[in-house]
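Peer 1: Provided below are the primary sequence and the corresponding predicted coordinates.
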Amino acid sequence: MRNGDVKLREYAEMVHGAAIYRDGVEALLDSSSREDIAKMLKIFYAATGLAGEAGEVANKVKKILRDNGGIVDDEIRRKVLGELGGVAWYLNATAEEFDLRIEDVLNYNYDQLMDRQARNVLKGDGDDR
């Protein structure tokens, strides 16, 4: 643990050293086929699109409190609907890039939640509860 404020250059150097994803990128480029690289880029595009759309939903919800006094009206509902449509599109695209059907995702999640409910572990955190 540090004692005192971190300097900007020191922080940048630490980040550079911890950026191990760069090795993964180099390994992908050095030893993968064009098809493998294309597959990874498709997954990257779909997954980052999903994250972006989910962020846009969160931003709309934030603005309900900040700009609309916590009131959900028809205009806000319409805007959130549009963003949720983007989430649905990218969720489906991400599933497809992993050779999954959206039904597979929903069935897996349903079974997982029913199991957690049966074991009384809906509360808490962690993937393996």
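Peer 2: Okay, I see it.
Peer 1: from here on, contacts and neighbour counts on C-alpha atoms
Peer 2: Noted.
Peer 1: Now do the helices in this structure.
Peer 2: 8-18, 21-31, 34-68, 74-97, 102-118 (DSSP state H).
Peer 1: Quick check: the residue nearest in space to the middle of the chain vs residue 45, distance?
Peer 2: Centroid-nearest residue in the chain: residue 51, 4.1 Å away (criterion: C-alpha atoms, centre = their mean). Applying C-alpha to C-alpha, to the nearest Å, the value for residue 51 to residue 45 is 10 Å.
Peer 1: try it against this one:
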Amino acid sequence: MDLDDYQRGAGRTAAPRDKKNELLHLVLGLVGESGEVAEKFKKWVRDCDSDESRIDRADITKELGDVLWYVATLAAYLDLSLNDIATDNLAKLASRQNRGVLGGSGDNR
């Protein structure tokens, strides 16, 4: 499956674009689901002493899927292609790597 196929599939389960506050709902949903990923890892650090063999990969897979849904749906709401976003991101990172600024800070390096 390519990313735009996923994005179209995610859109079939999204609320209508004209639903009141839908953009805000999508942004807050993305933040919330990202927080759930972080929460899983916080508990892994606290309860499992950061033992990588004890990461609950099934749980993380579900949470990352939720993050992916929100990214795809938010991008679609803004008329952005997930394939284009991914392609542009890899090009940006390759450019930073080639210029030796991959590990730096700031958006425009």
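Peer 2: Arrived safely, thanks for sending. None of the values given here were measured: they were computed from a predicted structure.
Peer 1: For residue 10 of the second structure, give me its contacts.
Peer 2: For residue 10 of the second structure, the contacting residues are 69, 72, 73, by C-alpha atoms under 8 Å, 6 or more residues apart in numbering.
Peer 1: Aligned to residue 104 of the first structure, what sits in the second structure?
Peer 2: Under the alignment (TM-score structural alignment), residue 104 of the first structure maps onto residue 84 of the second structure.
Peer 1: Report the separation between whatever residue of the first structure lines up with residue 61 of the second structure and residue 50 of the first structure.
Peer 2: Alignment note (TM-score structural alignment): residue 61 of the second structure maps to residue 81 of the first structure. From residue 81 of the first structure across to residue 50 of the first structure, the span is 15 Å (C-alpha to C-alpha).
Peer 1: cool, and residue 40 of the first structure?
Peer 2: The spacing between residue 40 of the first structure and residue 50 of the first structure, counted by C-alpha to C-alpha, is 15 Å.
Peer 1: can you check residue 128 of the first structure too?
Peer 2: 23 Å.
Peer 1: Over to residue 94 of the first structure?
Peer 2: 8 Å.
Peer 1: same question, residue 118 of the first structure
Peer 2: From residue 118 of the first structure to residue 50 of the first structure the distance is 30 Å (C-alpha to C-alpha).
Peer 1: higher neighbour count, those two?
Peer 2: residue 50 (21 against 10; other C-alpha atoms under 10 Å).
Peer 1: surely the more buried one meets residue 84?
Peer 2: No. Using C-alpha atoms under 8 Å, residue 50 of the first structure is not in contact with residue 84; the gap is 10.1 Å.
Peer 1: tally of neighbours for the corresponding residue of the first structure for residue 36 of the second structure?
Peer 2: Under the alignment (TM-score structural alignment), residue 36 of the second structure pairs with residue 56 in the first structure. By other C-alpha under 10 Å, 19 other residues sit near residue 56 of the first structure.
Peer 1: give me every residue that touches the nearest residue to residue 56 of the first structure once chain neighbours are set aside.
Peer 2: Once flanking residues are discounted, residue 56 of the first structure sits nearest to residue 83: 6.5 Å by C-alpha to C-alpha, 6 or more residues apart in numbering. By C-alpha under 8 Å, 6+ apart, the contact list for residue 83 of the first structure reads 53, 54, 56, 57.
Peer 1: if I look at residue 83 of the first structure, how far off is residue 61 of the first structure?
Peer 2: Separation of residue 83 of the first structure from residue 61 of the first structure (C-alpha to C-alpha): 11 Å.
Peer 1: Likewise for residue 117 of the first structure?
Peer 2: Using C-alpha to C-alpha, residue 117 of the first structure is found at 28 Å from residue 61 of the first structure.
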